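Trainee: sequence and predicted structure below; questions after.
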Amino acid sequence: MTSSLQRAAFAGTYDDESLCGSGLMVVRAEAEAVAALAGRIDAYFAAACKLILACNGRVVVTGMGKSGHIGGKIAATLASTGTPAFFVHPGEASHGDFGMITAQDVVLALSNSGETPEILAILHLIKRLDVPLISMTGNPKSTLARQSQVHIDTSVREEACPLGLAPTSSTTATLAMGDALSVALLEARGFTREDFAFAHPGGSLGRRLLTRIQDIMHTGPEIPSVPETALVRDAVLEMTAKKLGMTAVVDGRYRVLGIFTDGDLRRLFEKAGDIHTTPINEVMTRFCTRVSPELLAAESVRIMEEKRISALLVVDDDNRLIGALNMHDLLRAGVV
């Protein structure tokens, strides 16, 4: 027995041309919808931004169905770009969650029709709380639009869905307007790359902008070092034990005099040198690169690439050895 789903499948066509044609139609329809928003970045848009900038609380975003999904994304984008925000489901708001909204907040309501019952049901509560209401709808004459302090028109000529039923162009337009709002607020607040990193500490940008050498360097007994009186043999044993491909050479006060690396060892072998009799201070690299523990780890990557080295010694203001790291440490930290 053939199911309704199978019958629908047989009724359609599945060749590459028809599938790509459908996809292209959607992309063009949604691109047109977004392009039309340019004319609506106007005084109402600016007024919405000013309401949010003057807000001492948070932006409470609400929406039902697909608008709710878009609202969740807009709230997340606002929060990650310097505007505290969260999403409240309008249906749940009528059953206790309205208590999450305070008089210090601003409400941003999304509804393509502007007549979503679950949102209209809490309008009187928003008014009673005297909370500024911003709305994004596809109908400037709707109840929600008329009840809002500021309304932003996100209407579209048509949905990309050939049936004209599934929210497609309308949700894309609302999402784009939400992004426009978020970025305008970001720039108005002077939100920086460092601020963004603090909001995204687990992301790659956060790691690059927040991680400092002192956060990942080897310290204490993990630091490879030998005294200036050591032989190359002692340095090789230290390098093997600490596994950083180098060792620092220090004086009696633990000040760095130089570095001995795998490359220095290879050069010694090329000259037929004896690791058991050669003093380390004769073959070490004296003018080695040293860095401060406060330096951004990302900057240490640049230094290593510029100087074509794979490890760094970390010193304090008196040139005393306090740490060491190599490229593998930066890779593990996600900085590279």
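Mentor: Ah, there it is. Note that this is a predicted model, so its numbers are computed, not measured. Numbers count the residues shown, from 1 in each chain.
Trainee: make it CA atoms for all contacts and neighbour counts henceforth
Mentor: OK.
Trainee: pretty sure residue 256 contacts residue 318?
Mentor: No - using Cα atoms under 8 Å, residue 256 is not in contact with residue 318, being 9.5 Å away.
Trainee: neighbour count winner among those two?
Mentor: In this view residue 256 and residue 318 are compared by other Cα atoms under 10 Å, and residue 256 has more residues nearby, 26 against 9.
Trainee: I'd guess the more buried one is in a strand, am I close?
Mentor: Yes - remark: residue 256 belongs to a strand, assigned using DSSP: H, G, I helix; E, B strand; the rest coil.
Trainee: now do the contacts for the nearest residue to it once chain neighbours are set aside.
Mentor: Counting by Cα to Cα, 6 or more residues apart in numbering, residue 250 is the residue found nearest to residue 256 once chain neighbours are left out, at 4.6 Å. Contacts for residue 250 were tallied using Cα atoms under 8 Å, 6 or more residues apart in numbering; they are 225-228, 256-258, 321.
Trainee: how much space separates residue 250 from residue 219?
Mentor: Using Cα to Cα, to the nearest Å, residue 250 is found at 15 Å from residue 219.
Trainee: please compare the first structure with the one that follows:
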Amino acid sequence: MTDPARYLLSAQRTIRMEVEAVAALEARVGEEFERACELILKVPGRTVVTGMGKSGHVGGKIAATLASTGTPAFFVHPGEASHGDMGMITADDCVIALSNSGTTPEVLMLIPLLKRLGIPLISMTGAPDSALAKASDAHINTGVAVEACPLDLAPTSSTTTALVMGDALAIALLEARGFTAEDFAFSHPGGALGRKLLLKIDDVMRQGEGIPKVSEATPLSDALLEISAKGLGMTTVVAADSDRLLGVFTDGDLRRALDEQVDIKGTRIGDIMTRSPATVHTGMLAAEALRIMEERHISALVVLDEQQEIAGVVNLLALLEAGIA
């Protein structure tokens, strides 16, 4: 029977070996990496990633990361490329080819075709003297001294280093392009990430008649009716002649007023409201409004327009329902 402790020792050894392999990459990021970035940035078309086997799986992830961070990219299987998919590659593109040995036949077979098109070829291999590396316009060394596999056969450390180098390339290009959070959200519109990055306060705020609103002369008793009717746990307090915000009155303010035994019918809301409340502006991201609520430990914010008048009210429940929180 295998000693259970050996499972842990094996896992720890594997992790340690892969960490060491990744750490060694930093010293190799130099002129060839810079050249690869420049080649990708200069092409008017897309970045085509290719590779066989495990390298192909890594290449698919690299292509996906590039595409989602501002570098149009897709993966082409080298075997399929030899049987028609070369038509997906144009003279405006560049190619990133992955092969740890640099001798993968299916990948090498593409080189004459790529040279015929005259497009840049970037390779990631563990063999700088390989045929693929020598045929490339830029070669990035992702080699490892030994695989984490105890047989030194199964691609383990080498696929990890290729994956990390691909991420390094994608992020370097992202920064060079000035890619923003909003750009990222544009390519991720369907998930929670897209909602967080794209949804504006204007899309979720309560507007028009739905805004709880009283004048500063309103008796507290009437203000409570407005709070109850609008269901936001607060009301805005405005000037008598405009929608200029003077303050807010919340459930928390009510608790404090009751503790002080304030006369509900005889007290004006303007005398006990919270002045200079936290506010946000139209056009702001809903995620930013959520951050402000969390920092100030409040559940609603007044939204002001360009004229500094009330445009709406956004509360925590609305953000939760929109999938922001």
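Mentor: The structure has been received and is ready for your questions. A quick note: this is a predicted structure, and the numbers were derived from the prediction, not measured.
Trainee: tell me how they score on TM after superposing.
Mentor: Here the TM-score for the pair of chains, by TM-score structural alignment, normalised by the length of structure 2, is 0.86; 324 aligned residues with a Cα RMSD of 2.8 Å.
Trainee: got a list of contacts for stretch 27-44 of structure 2?
Mentor: Contacts of stretch 27-44 of structure 2 (Cα under 8 Å, 6+ apart): 47, 92-94, 120, 122, 137-141, 169, 172-173.
Trainee: and it, which residues are buried?
Mentor: Within stretch 27-44 of structure 2, the residues scored as buried using 16 or more other Cα atoms under 10 Å are 29, 32-33, 35-37, 39-41.
Trainee: which residues in structure 2 does stretch 67-75 of structure 1 align to?
Mentor: Counting by TM-score structural alignment, stretch 67-75 of structure 1 lines up with residues 55-63 of structure 2.
Trainee: do a quick rundown of the strands in structure 1.
Mentor: Under the criterion DSSP state E, structure 1 contains strands at 59-63, 85-87, 106-111, 133-137, 150-153, 225-227, 246-250, 256-261, 290-291, 311-315, 321-326.
Trainee: with distance to residue 144 of structure 1 added, can I get these in JSON lines?
Mentor: As requested, the strands of structure 1 are exported to JSON lines (distance: least, Cα to Cα, whole Å):
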{"stretch": "strand 59-63", "distance to residue 144 of structure 1": "12"}
{"stretch": "strand 85-87", "distance to residue 144 of structure 1": "18"}
{"stretch": "strand 106-111", "distance to residue 144 of structure 1": "8"}
{"stretch": "strand 133-137", "distance to residue 144 of structure 1": "7"}
{"stretch": "strand 150-153", "distance to residue 144 of structure 1": "9"}
{"stretch": "strand 225-227", "distance to residue 144 of structure 1": "71"}
{"stretch": "strand 246-250", "distance to residue 144 of structure 1": "68"}
{"stretch": "strand 256-261", "distance to residue 144 of structure 1": "70"}
{"stretch": "strand 290-291", "distance to residue 144 of structure 1": "59"}
{"stretch": "strand 311-315", "distance to residue 144 of structure 1": "61"}
{"stretch": "strand 321-326", "distance to residue 144 of structure 1": "59"}
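Trainee: so which of those comes closest to residue 8 of structure 1?
Mentor: Of all those, strand 106-111 sits nearest to residue 8 of structure 1, with 31.0 Å by Cα to Cα.
Trainee: residue range for the closest one in structure 2?
Mentor: Mapped onto structure 2 using TM-score structural alignment, strand 106-111 of structure 1 spans residues 94-99.
Trainee: related to what we said a few turns ago, out of the contacts of stretch 27-44 of structure 2, which end up buried?
Mentor: Buried among these by 16+ other Cα under 10 Å: 47, 93-94, 120, 122, 138-141, 169, 173.
Trainee: nearest to residue 12 of structure 2 among these?
Mentor: Nearest to residue 12 of structure 2 among those, with distances taken as Cα to Cα, is residue 141, at 25.6 Å.
Trainee: looks like that closest one contacts residue 129 (just checking).
Mentor: No - using Cα under 8 Å, residue 141 of structure 2 is not in contact with residue 129, being 10.3 Å away.
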